[in-house]
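Peer 1: Turn this into a structure:
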Amino acid sequence: MTLPPRPTSRLLGRGSWRESRYVADILRQETVGGTLLLIAAVAAIVWANSPWREAYSALRDTTVGPQSLHLDLSLGEWAADGLLAVFFLVAGIELKREFVAGDLADRRKAALPIVAAAAGVAVPAILFVITATLVASGDDATQLSGILRGWAIPTATDIAFALAVLAVIGTHLPSALRSFLLTLAVVDDLIAITIIAIFYTQSLNLLWLAAAIVPLAAWRFLLQRKITNPFVLAIPGILAWGFVHSSGIHATVAGVLLGLLVPVNRAIEDDPDRHSLAERIEHKIRPFSAGFAVPVFAFFAAGVTVIGGGFSAALSDPAALGVIVGLVLGKPIGIFGSTWAMSRFTRAELDSGLAWTDVLGLSMLAGVGFTVSLLIGDLAFGLGSERDEHVKFAILFGSLIASLFAAVVLRLRNRVYRRIHEQELRDSDRDGIPDVYDASPGHPD
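Peer 2: Below is the predicted model:
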């Protein structure tokens, strides 16, 4: 007896109406955050290259905090260790929701962004190592092991910047592409924070790490009891952050752990008329994260001096060149190549409403690295060091090139989808939901 053929799954297929609304909501918030991020970065670069650049360095290196608790950190370190923990808290909640109730809950849908994110991390890292090794010569060759500490810098996609660029150049691109970019970046963040915890932890104090279990458990207990008072939740949150920081692991890991411990109820998440606890907490924290925490970090992290030979010095640094190659070439090769491979060697096919040019443009856009890349650069080479300055320039320069390449490709595709989008709006019925979503899983009848 001949068995019926196995159903073919669609790569980057259209999601549910609820998922599309969720992505649109995230897109709007991250677009604003990306704009503020850009303003903060530009302000830092202008100040760092002005006659008052020493004042910028002095402000960034100003130390505040109790020395007895090992919290006598510079303002730059407070931004990287403290404010970015809020960013990773939001990322942790986002990741939890995606795995429990989002596209990552479906193994078939989850396979693509997970494989693409993994390849989008591995290929840039490999190209960084190859480029830095080939370019290093003379004194650099003897310092190669130190240079290679930056292998993870080009592996992260900055979701705020990438979505901001996508919102400007791709106003009518399919929601599947936006959803894929968002999910890809969420998995990317998880891989990045894992890399930070494993490869950039110089010493580990197991006693402090064990102590962090208590406030983490208290945080989970309070949320399970529906206690969401921000002043009450701040107590275990700050304690968990402090204990993880004292353990030697980068404090942003505490943010991810807190986010993953937020309860997620799939039944409520799937109901378009209800707002889950995780969704409410995320919506309360995200404006602070996108509107303040990340821009302030960017202001203290992006101030690279390029005048007085800084530009040529950066372009001659093997680590900087490795970062540029990793972002501009590694990201699209890894993401586009892995997506094509899944289509070629599995039963999955690209959704009929998309073209491979769309995937290529999105893969290029994933080369926009900023927040996490800057953080890893600081951890790899030391905040304010000469090589850290070179790497910061490389991150900014590589991200600019990646965004320009993506803009050319996606802008052309956007013209095609504008007509399709206008037709879908005309086909929508009185409930305001495009008819194409009526047969989508999870659409309320």
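Peer 1: Only C-alpha atoms from now on, for both contacts and neighbour counts.
Peer 2: Will do.
Peer 1: What is the distance between the lengthiest helix in the chain and the centre of its chain?
Peer 2: Longest helix of the chain, by residue count under DSSP state H: helix 386-427. Per CA atoms, centre = their mean, to the nearest Å, the displacement of helix 386-427 from the mean C-alpha position of its chain is 16 Å.
Peer 1: and what of stretch 430-440?
Peer 2: With CA atoms, centre = their mean as the basis, stretch 430-440 stands 31 Å off its chain's centre.
Peer 1: Go through that stretch and flag the buried ones.
Peer 2: For stretch 430-440, a neighbour-count test (16 or more other CA atoms under 10 Å) marks 434, 435, 437 as buried.
Peer 1: I figured the last one hits residue 19, correct?
Peer 2: No: proximity of residue 437 to residue 19 does not meet the contact threshold set by CA atoms under 8 Å, at 10.6 Å.
Peer 1: May I see the buried residues of stretch 430-440 arranged in a markdown table, with distance to residue 208 and secondary structure as well?
Peer 2: Converted to a markdown table, these look like this (distance: CA to CA, whole Å; DSSP: H, G, I helix; E, B strand; the rest coil):
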| residue | distance to residue 208 | secondary structure |
| --- | --- | --- |
| 434 | 53 | coil |
| 435 | 55 | helix |
| 437 | 50 | helix |
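Peer 1: Kindly indicate which of these lies nearest residue 84.
Peer 2: Using CA to CA, residue 437 comes nearest to residue 84 of these, at 36.7 Å.
Peer 1: Second input sequence below; structure requested for side-by-side comparison:
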Amino acid sequence: MKRRVTTNLFSRGSWPEARRIADVLRMETVGGVIMLAAAVLGLVWANSPWAPAYESLRGLEFGVESLHLRLSVGQWASDGLLAIFFFVAGLELKREFVAGDLRDPRRAAVPVAAAVGGVVVPALIYALINLGNPEASAGWAVPTATDIAFALAVLAVIGRFLPSALRTFLLTLAVVDDLIAIVIIALFYTDELSVVPLLLVLVPLALFTVLVQRRVRSWWVLLPLAGLTWGFMHASGVHATVAGVLLGFAVPVIRRRAGEGPGLAEHFEHRWRPLSTGVAVPVFAFFAAGVAFGGLDGLVSSLSDTVTLGIVAGLVLGKLIGITAATWLVARFTKAELDSDLAWVDVLGLAVLGGIGFTVSLLVGELAFGEGSAEYDDAKVAVLLGSLLAAIIATIVLRGRNRVYRRIHEEETRDANRDGIPDAYQKDVID
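Peer 2: Prediction:
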């Protein structure tokens, strides 16, 4: 009797070409380059003579109206596809909290506090700049969000030799930052919060949690439950990507018994990262970055508006001051500790990198000012400009730090070779 063999695109027995592609997509540097290329393509197309075609594509709607799921292509990208990225990020973050560096509460408290500081200070800066402009006051929360996808992509491209603790710090900060921003949306920018769908989220989420805790891996059982969780979250009015984080947090990290192989969180992350890196995040970036400047005159006009100035200052200066100050205060006056692998100049570079704000910032701008308004157009330009400035400054700072860590790595490698340490053992020691 022949045993039936089923294959999965990313399984061990799948086609060699697909496996090689998946392995390449699991490299953060490759994923960062793909996403940044997609963002540049969207930006160029949105400001080209063919911009109407881009807007038509982004605004094309499809889905089931009765389930509140008739969305535009752009909305499907930011609310739907990006939930896959947040699921993978949730898996990785939970592994850090349970089995990684952040399992120590004293270390976890530092990036969490940094996220709070990175929300409060940009909001205050925006409010101060717009004190005399009551029409612009509603946009105080626009510069509070850090875009986790873009920030991690930039870090992956520029920081091959930077310590892994820096990425963990940024991942924690960005996830907490986004969760705070989503709470702000629910409290201040949600006209209709549907309680019933929000409560119904708990049903498929609880079933999903029970199954994964029992180490169930069957996609035909878990995917429908994940889809229902996302659908109810979207219908409730809360940003739907929160469902991805909650589902990621539900997956167990620790193996049930020794010798069972990778934990379920690691297994899911390995399977889903290629889809996140190769499809979900680039498609999102392509549509999120498509901000039309309105020509040179429109750009100059926007730069003189207090909405633009407040957002740019909030993203660049506010994030730098808020994240750095909160990190220093917590590390100085509490028992919380900054990771020993990080220097304060690393924190400064990371704080500037936190000023990259795309997805939630653009969403808050639309909710605050209304699509099509002059303030919203200024907000879009400001988010793009502020994020670009933050990325450039962070690149300058962190590239310099990357060269320092590369020299340290090369010196340790030479010392290990001189002492005759075997290559395999040498790698373990250096890492």
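Peer 1: now the buried residues of stretch 430-440 of structure 1 as a markdown table including distance to residue 295 of structure 1?
Peer 2: Below are the buried residues of stretch 430-440 of structure 1 laid out as a markdown table (distance: CA to CA, whole Å):
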| residue | distance to residue 295 of structure 1 |
| --- | --- |
| 434 | 36 |
| 435 | 39 |
| 437 | 36 |
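Peer 1: Tell me the one among those residues nearest to residue 345 of structure 1.
Peer 2: residue 437 (29.2 Å).
Peer 1: Quick one: neighbours of the counterpart of residue 213 of structure 2 in structure 1, just the number.
Peer 2: Aligning on TM-score structural alignment places residue 213 of structure 2 opposite residue 224 in structure 1. By other CA atoms under 10 Å, 14 other residues sit near residue 224 of structure 1.
Peer 1: show me what contacts residue 293 of structure 1?
Peer 2: 79, 83, 84, 86, 87 (CA atoms under 8 Å, 6 or more residues apart in numbering).
Peer 1: Next: residue 188 of structure 1.
Peer 2: Shown in contact with residue 188 of structure 1 (CA under 8 Å, 6+ apart): 117, 118, 121, 155, 156, 157.
Peer 1: Show me where the stretch 1-150 of structure 1 has its helices.
Peer 2: Assigned by DSSP state H, counting those that start in this stretch, the helices in the stretch 1-150 of structure 1 fall at 17-48, 53-60, 75-78, 84-100, 107-135, 139-142, 144-147.
Peer 1: Just the buried residues of the last one, please?
Peer 2: Buried residues in helix 144-147 of structure 1, counting neighbours by 16+ other CA under 10 Å, are found at 144, 147.
Peer 1: and the helix or strand just after it, how far from the chain's centre?
Peer 2: Once helix 144-147 of structure 1 ends, the next helix or strand along the chain (criterion: DSSP states H and E) is helix 159-169. Distance of helix 159-169 of structure 1 from its chain centroid, counting by CA atoms, centre = their mean, is 12 Å.
Peer 1: could you check the angle helix 84-100 makes with the helix or strand following helix 159-169 of structure 1?
Peer 2: Remark: after helix 159-169 of structure 1, the chain's next helix or strand is helix 175-199, criterion DSSP H and E. On the basis of axes from the mean of the first three to the mean of the last three CA atoms, to 10 degrees, helix 175-199 of structure 1 is oriented at 120 degrees to helix 84-100.
Peer 1: ok, so of the contacts of residue 293 of structure 1, who is nearest residue 150 of structure 1?
Peer 2: Lowest distance from residue 150 of structure 1 to these (CA to CA) belongs to residue 84, with 19.5 Å.
Peer 1: wouldn't residue 136 of structure 2 be in contact with residue 374 here?
Peer 2: No: look at residue 136 of structure 2 against residue 374 with CA under 8 Å: they stay out of range, at 10.5 Å.
Peer 1: Translate residue 71 of structure 1 into the numbering of structure 2.
Peer 2: Aligning on TM-score structural alignment places residue 71 of structure 1 opposite residue 69 in structure 2.
Peer 1: Grab the nearest non-local neighbour of that match.
Peer 2: residue 63 (5.3 Å; CA to CA, 6 or more residues apart in numbering).
Peer 1: for the corresponding residue of structure 2 for residue 119 of structure 1, what are its contacts?
Peer 2: Residue pairing (TM-score structural alignment): residue 119 of structure 1 is matched to residue 117 of structure 2. Going by CA under 8 Å, 6+ apart, residue 117 of structure 2 touches 319, 322, 323, 325, 326.
Peer 1: can I assume the last one is in contact with residue 119?
Peer 2: No: if you go by CA under 8 Å, residue 326 of structure 2 and residue 119 don't touch, sitting 10.6 Å apart.
Peer 1: Is the residue nearest to residue 37 of structure 1 when sequence neighbours are not counted within a helix or a strand, and which one?
Peer 2: Closest residue in space to residue 37 of structure 1, ignoring its immediate chain neighbours: residue 295 at 4.5 Å, by CA to CA, 6+ apart. Residue 295 of structure 1 is located in helix 294-301, with elements delineated by DSSP H and E.
Peer 1: mean distance, that helix to its aligned residues in structure 2?
Peer 2: Aligned to structure 2 and superposed, helix 294-301 of structure 1 gives a mean residue distance of 2.1 Å (mean CA distance after the TM-score superposition for structure 1).
Peer 1: what does the helix or strand just after that helix correspond to over in structure 2?
Peer 2: Next along the chain after helix 294-301 of structure 1, taking DSSP H and E as the criterion, comes helix 310-315. Mapping helix 310-315 of structure 1 onto structure 2 (TM-score structural alignment) gives residues 298-303.
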